[in-house]
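S.K.: After the sequence you'll find the predicted model.
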Amino acid sequence: MNGMLGLSLKGLRRDLRASDVRALFIALALAVAASTMIGFFLDRLDRGLTRQAGQLMGGDIKLEQGQPFDESLYQTLRDAGLTLADQVDMVSMISRGEAFQLASLKVIDAAYPLYGEVRVDLGDGQISQLPRGPEPGSVWIAPRLAQLLGVGVGDSVQVGQAELTVSGLIEREPDQSAGFSSFNPRLMMRIADLDATGLVRPGSRIEYELLAKGPPEAVAGVDALLERLAGEGVDVEDVRDDRPQLGSALERAEKYLSLAGLAAVLLAGVAVAMATRRYVDRHLDTAALLRCFGATQSQLSSLFAWQLLWLALSASALGALLGLAGQAGLLALLAQFLPMELPPPGLLPLLMGILTALAVLVGFAGPTLLRLKRVSALKVLRRELDPLPASAWLVVAVASLVFGALLWLYSGDLALSAGLLVGGLIALALLWGLGGLLLGLVLRLAGRSSVASGSFAQALRLGARQLARRRQASLGQLLAFAVTFAAMAIITLVRGDLLSAWQAQLPTDTPNYFAINIQPGERDGFVQLLDGAVDARTALYPMVRGRLTAINGDQPREAVPEENRGDNALQRELNLTWRADVPEGNRVVAGEWFADDSGEPVGGDSERPVPISVENGLAERLGVGLGDTLSFTIGSDRVTGEITSLRDLDWDSFRPNFFVIFPPGVLERYGHSYITAFKLDASENRDLLRRVVEAYPGVSLLNVDAILERVRELLAQVTRAVELVLIFVLLAGISVLYAALTASHSLRTHESGLLRVFGAGDRLISRIQGVEFALLGLTSGLMGALLAELAAAGVYVGWLDLAPRLHLTLWLVLPLGGALLIGVIGHLLSRGVRRQTPMASLGLLGEA
């Protein structure tokens, strides 16, 4: 055994001078780098969330509802041995002088925080870690809010009807919410000051939170109480079951990063498969000689397996270092969205990286390496006695199974992995056929070039012929680079084009401001203030907060389809409204509206549920339809409605929309506020906004333009992180090109020698090779542009509901950029071929 290990190490040191082994090493290192970069980053996130779960949630238990909790609940939880803290969350306009800004208010009591400390700048130039919030009469604000309002520590701000002093700038909160759900800067204040602000009004959008901390046995002792509260419509989070998440947008970014990393692994696997062919061809004579000296098939297998294992481990070490550097870059780009400081990386991603390298070797190189153990000893005398190459179907089947296993390992979703694998194989077959047609067309055009005879025309024709001679290898490279170019183009389009195109297609009178929390007594005055001063305004819609607590008399979580039990409509209070006619932008698609031609209500007498209209998408998610009943808890009352109509909504209209609409005469007795939307050029009407804030401090103005600008910033930040991963994808694509050059080294060298024999000089050979790679890059760019256009069209139609558009710049940049990039890289990598003398080149005839 020791002798086999030593022989394998000696053989590896000798082989490192060979281009195919270098190609194997580079491809494996890139596969490990891509997988470990994502692995290290996500592992740090996961361990950080697990370690600080209670701190991130704010307590071991979190209860949330739209009204204050009963005092009896506080006493019950305290008797169980739990420490409690109150918190109120809302959105309100904050102002100072003529500057105003919408902010997210966190209203806390003296017990805050139950876990951790608040990192805050108190104005002395140093950051303090404090186990408390601001004192009564003062507030702490986010630095961004301070910048927007032009205030600092010691200045005062207007919060509703109260004037409070800024005593600190929040650097980090222990229970800071993550993700992209909150676009407004934070203001933290004490509950003792809440009444003075006048922000708590009937129908206001307020979330009351009750946080509890205690030993595990105390938390377990209130399980029955928590279950009862959940059944009554209280949103219950338990740190044992509901670990805080990162937010849906960042979770989607995680999946996107993981898939991009696996794309790099797949391309690296293709490079491994190409380089292995050359590696095996070079070692057939060595294997035959070892057979002559008595080596068995198992000994040959062990020798080359150990040699490749050392190669995989060394490549894994380099890849892990690159992965560590890459995850540091990801962390720097996404730090502002993360809820905490992350722990250092663990060892699990490193082990996963090594496993990835070994899996890539086994899956993409294994069938080809089997030729080495089947070599005959007679090959030392008769060179034509090569073992038959592995079947192409066997290579594809084994590689697909191994890559599918990697998909499953990294995603944890068997159905998703199987779907991606099957869909990928089908797409590969289609792209292979399409790529063959496109490559054939380009080669035919190049071969029939009408350019006058000359060195360039000659190089063009000869380069096209050489590319056609290696058609199968060229197709593999074409697909690899086309997918890489398409991925980069899609990222660019998403960041720079889709959002702006979506905005450009909105009507000119699309509202850009929402006004919420308008009280009934303020309604007429608010309308008079806006009328004549704004470009367009929607109707005022009343809003009542209600939680869905029963579907056809059953608990909602039990009544809805299993896959939709986590739907947001079951987790929070819904905004309910009433209206006599169908709102603008709504269309009844099933059933009848509340009133018939006589104007009388349709259904809903004192003994029956009232009729309601439900948005069609919500009905599908809840698994309900016409005739089903929904029960809502509003305050201490329960209102049941029967679905008599379903509606489609225009969610992109930037108008107030509601999932559930009641007929008039049902909800008016409950506390409610109004919402409206209007179009206003803030740069020309800033005085109007100031008068609205001064006259109605409790009304929140939501600037849609500011939110869209924030979306652009966040989108740009995330796409930069994805582009960092795509660098590895591009490098993996280049490794495919390097491996293809390595695999065809003997043939290219022999062709170069033949050209020299027939009088070709260095310049002509250089041009022929440059043209060959440029044509490959040009075709890859055309294919990538087509894939990017199709993907963008899918996003337009399926996501943004827009008409597809043609990106002419894409069709110019990708083909020319691909020709330049692949042409230059291929030309540089093939310098060694051009340096061979004709005699040495012709001497490789037997290997070609």
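M.R.: Nice, I can see it.
S.K.: rest of the way, CA atoms for contacts and neighbours
M.R.: Noted.
S.K.: ok, and what's touching stretch 288-308?
M.R.: By C-alpha atoms under 8 Å, 6 or more residues apart in numbering, the residues outside stretch 288-308 that reach it are 4-5, 7-9, 11-12, 287, 372-380.
S.K.: 6 Å instead?
M.R.: Under the criterion C-alpha atoms under 6 Å, 6 or more residues apart in numbering, residues 8, 12, 373, 375-377, 379 lie in contact with stretch 288-308.
S.K.: what's the answer for stretch 269-279, then?
M.R.: So stretch 269-279 is contacted by 20, 24, 360, 364-365, 735-736, 739-740, 743 (C-alpha under 6 Å, 6+ apart).
S.K.: ranking the contacts of stretch 288-308 by neighbours, who comes first?
M.R.: The most crowded member of the contacts of stretch 288-308 is V375, carrying 23 neighbours; neighbours defined as other C-alpha atoms under 10 Å.
S.K.: what residues are up against it?
M.R.: When contacts are counted by C-alpha under 6 Å, 6+ apart, V375 touches 288, 387.
S.K.: hang on, the earlier thing: could you dump the contacts of stretch 288-308 into JSON lines with secondary structure and distance to H283 added?
M.R.: What follows is those, written out as JSON lines (DSSP: H, G, I helix; E, B strand; the rest coil; distance: C-alpha to C-alpha, whole Å):
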{"residue": "S8", "secondary structure": "helix", "distance to H283": "13"}
{"residue": "L12", "secondary structure": "helix", "distance to H283": "12"}
{"residue": "K373", "secondary structure": "helix", "distance to H283": "11"}
{"residue": "V375", "secondary structure": "coil", "distance to H283": "10"}
{"residue": "S376", "secondary structure": "coil", "distance to H283": "12"}
{"residue": "A377", "secondary structure": "helix", "distance to H283": "13"}
{"residue": "K379", "secondary structure": "helix", "distance to H283": "12"}
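S.K.: take a look at this one as well, against the first:
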Amino acid sequence: MDPIRFSWLLTRRDWRAGELRLLAAALVVAVAAISSVGFFVDRMKTALNQQARQLLGADLVVASEAPLAEPLETGASERGLQRVHTVSFPSMAVAEAAGGKGEASSLLASVKAVSAGYPLRGTVRVAERAGGPDAPAAGVPQRGTVWVDPALMAGLGVAPGGRLQLGESSFRVERLITLEPDRGAGFVNLAPRAMIALEDLADTKLVQPASRITWRLLVAGEARAVADYETWLKTRLPRGARVETLEGGRPELRATLDRAQQFLALVSLLSALIAAVAIAVAARRFAQRHLDGCAVMRALGLSQGRLLAALLLEMLWMGLAAGALGAMIGWGGHLALIALAGPAIMLQLPPSSPLPGLQAMLAGLLLVLGFAAVPLARLAGVPPLRVLRRELGAPPVSAWIAAASALVAFSVLLLWFAGDRRLAAYAIVGFALGAVVFVGVAWGAIRLLSPLRHLAGGGRGSAALRVALASWTRRQGASIAQIAALSVGLMALMLLTVTRGDLLDSWQRASPPDAPNRFVINIQPDQRDDVERSLRDSGIQGAALYPMVRGRLVAVNGRDIDPNALGDDRARRLVDREMNLSYMDRMQAHNQVAAGRWIEASRPEVSVEAGMMKTLGLEVGDALTFDVAGEPVTASVVGTRRVSWDSMQVNFFMVLSRSALVDRPQTWITAFHLPEDRPQAVATLLERHPNLTVFDTTAIVRQVRGILDHVVRAVQFLFVFTLAAGVVVLYAALA
């Protein structure tokens, strides 16, 4: 008989007899659990990525310190991408005195000239007056007008309708900027914003050969076209130009999104584990109930190979049908989850692709094959004599083979769903060790309890106890497997419960409500004590001051660095200009040693941020030489650090020992949280020290916390949903 037709007949017979229903039910619930989380996670990840792209104002940004060549825009145009231009630079903004009376006030501002259509992603929000309601901006500033942010308005004492001088042009203040989606984290961008139309830029006469100006080309469009354009750019970027993405250009947001990705990986990983437990128990039950039927077929002449092929095909048909049903249920489940969680999550979720459903179906088939292959192989090898001698069973298979088959399937599934090899490896090792421990405990418990069946006295309760203990001792293998499976499943559920609070707490600690929202730079060494005293008198506590030394990396291990020889564009930019160095005796609390050790104050040593270490291709033990005010400073790399960029604290890529930099020209920097009810603290500080520059990072902190709050709300609901799905899966498996 044709194997496919025969397997189909077996499938129909077993389904009508109810033999497949438990396994199918377990698979349906398993696929539904995985696909429900998968559909929701897919939509949430897409929404988070879309929101993250708003922080660039585009899908991709090309930035340069010189005007961008026309071919770069032509390449974007040929791919059907939307394009806008911005030009940003620092400049003094002067508030003109009303009626020409009184003194004009001035303040360093970050000027941005934008073309029509800006931004391509996200929305600029504006208000007509301070404290008034804001709304999405309709277009960009009109010619002759300027939009300013609250810090510039307060610093200059200018109001809508007033006049602001930028270079040789006078502008009417028209709007107050309340939200700018692509506000960067560089010091230039931390200065108060003044936004004008790109057509007005030439009239200001502020674009001069020596000016610190950044030209940007913002592009947006279909993901495939954007990716193709990014690839095309790699060989065509002129020197000094760079491609900015969220990952490379916004380190303070990259860590936040990384935490979101880690959570999503954890949810998928534990959902897959719970599904594996259910399939394992159901597959074992199916094999035990088919021993007699397979023995009859073997007695009638069916070979072991043909029987195994028929059984595997039967699992395939059942898996496809149950997987499709589970995916449909998962789709409905994720819609119910969105209806419940959507208002609280406050994210506009885009449509999901069918990929999570197909992935869940493939995961279900993988689980069936991985956990059912060994039981089915034993089933196909049942001796024909079992028809006459019931004590004969399927040929024994090494427990190690069965465990290896299940472990391989589970490992592939975890690597697939986790998306993080290290996380998956930890989970595989942890749960494998847990399973070994549970098997050992179950075996020991059965051995210890088996003598009790002979000690139980008379009575109805004792008889039930003897029957239960006898069943345990007669079916030691099945009992141990069931106990271990249930224990692993419960361990996964407990892990969800325990880690949920820890995960949320760690996220919220990374960006607390009192995260710094003001940076003060250009503090002279003789002003340190007075600045600290002034902040304390204003009620600002814990504002640590750090030295900042300007230096450029010029050599590694005695060899001069050739920027043109560096393949990475970011690496070229890092060595092409000066960077902010610092020295300190103790490592900052929001830094962690990733490799090596912390620096010693008495030796010329340096600790490098892990990302920069990788970008520049450095290794522990390398000798770095910096040009500091024309003098060489050499220090040995003794370790790398992981920096919490989303903490909004003062951070440095390079931290040297005190002995290396203490005598070099330096200024100091600090960051602190300014409560809304104490705005006079900054005014008092600037009144006593006019040379200081204070940057307001409130907008950036708000962006970081906005994304984090969305993720935290999603965590609350996804953990509850996955926990509920796990309970249902375990119930189906043990029914």
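M.R.: Arrived safely. The model shown is predicted, which means the values in this text are computed figures rather than measured ones.
S.K.: Work out the TM-score between the chains.
M.R.: The TM-score (TM-score structural alignment, normalised by the length of the second structure) is 0.65; 654 aligned residues with a C-alpha RMSD of 6.6 Å.
S.K.: related to what we said a few turns ago, what's the closest of the contacts of stretch 288-308 of the first structure to V771 of the first structure?
M.R.: The nearest member of those to V771 of the first structure, counting by C-alpha to C-alpha, is L12 at 35.1 Å.
S.K.: any idea which element the residue of the second structure most remote from its centre lies in?
M.R.: Distance to the chain centre peaks in the second structure at G458, reaching 62.1 Å (criterion: C-alpha atoms, centre = their mean). For G458 of the second structure, there is no helix or strand it lies in under DSSP states H and E.
S.K.: next one: L428 of the first structure
M.R.: For L428 of the first structure, the element it lies in under DSSP H and E is helix 414-447.
S.K.: For the following helix or strand past that helix, list every residue counted as buried.
M.R.: Going down the chain from helix 414-447 of the first structure, the next helix or strand is helix 455-469, by DSSP H and E. The neighbour-count criterion (16 or more other C-alpha atoms under 10 Å) identifies 457-468 as the buried residues of helix 455-469 of the first structure.
S.K.: quick one: which of these is nearest to H827 of the first structure?
M.R.: H827 of the first structure lies nearest to G463 out of these, by C-alpha to C-alpha, at 12.2 Å.
S.K.: if I look at the closest one, how far off is D762 of the first structure?
M.R.: 14 Å (C-alpha to C-alpha, to the nearest Å).
S.K.: before we move on, what about T644 of the first structure?
M.R.: T644 of the first structure is 82 Å from D762 of the first structure, by C-alpha to C-alpha.
S.K.: now do R469 of the first structure
M.R.: With C-alpha to C-alpha as the criterion, R469 of the first structure and D762 of the first structure are 21 Å apart.
S.K.: show me where the stretch 451-600 of the second structure has strands.
M.R.: Under the criterion DSSP state E, counting those that start in this stretch, the stretch 451-600 of the second structure contains strands at 518-523, 545-556, 559-560, 579-583, 591-596.
S.K.: which stretch among those comes nearest R688 of the second structure?
M.R.: With C-alpha to C-alpha as the measure, strand 518-523 is the member of the strands of the stretch 451-600 of the second structure nearest R688 of the second structure (11.9 Å).
S.K.: what's in contact with stretch 615-623 of the first structure?
M.R.: By C-alpha under 6 Å, 6+ apart, the surrounding residues in contact with stretch 615-623 of the first structure are 560, 646-648, 659.
S.K.: Most widely separated two among these?
M.R.: Farthest-apart pair in the contacts of stretch 615-623 of the first structure is V560 and D648; separation 20.4 Å (C-alpha to C-alpha).
S.K.: Comparing these two, which residue is more hemmed in?
M.R.: Legend: neighbour count by other C-alpha under 10 Å for V560 of the first structure and D648, higher for V560 (21 against 16).
S.K.: for that one, what are its contacts?
M.R.: Residues in contact with V560 of the first structure (C-alpha under 6 Å, 6+ apart) are 622-623.
S.K.: switch the cut-off to 8 Å
M.R.: If you count contacts by C-alpha under 8 Å, 6+ apart, V560 of the first structure has them with 621-623.
S.K.: what do you get for I4 of the second structure?
M.R.: 310, 313.
S.K.: check which helix or strand covers it.
M.R.: According to DSSP H and E, I4 of the second structure maps onto helix 3-17.
S.K.: Can you spell out which helices and strands pack onto the helix or strand following that helix?
M.R.: Going down the chain from helix 3-17 of the second structure, the next helix or strand is helix 21-54, by DSSP H and E. Counting contacts by 3 or more C-alpha pairs under 8 Å, 6 or more residues apart in numbering; DSSP states H and E, helix 21-54 of the second structure is packed against helix 251-289, helix 304-345, helix 355-380, helix 698-734.
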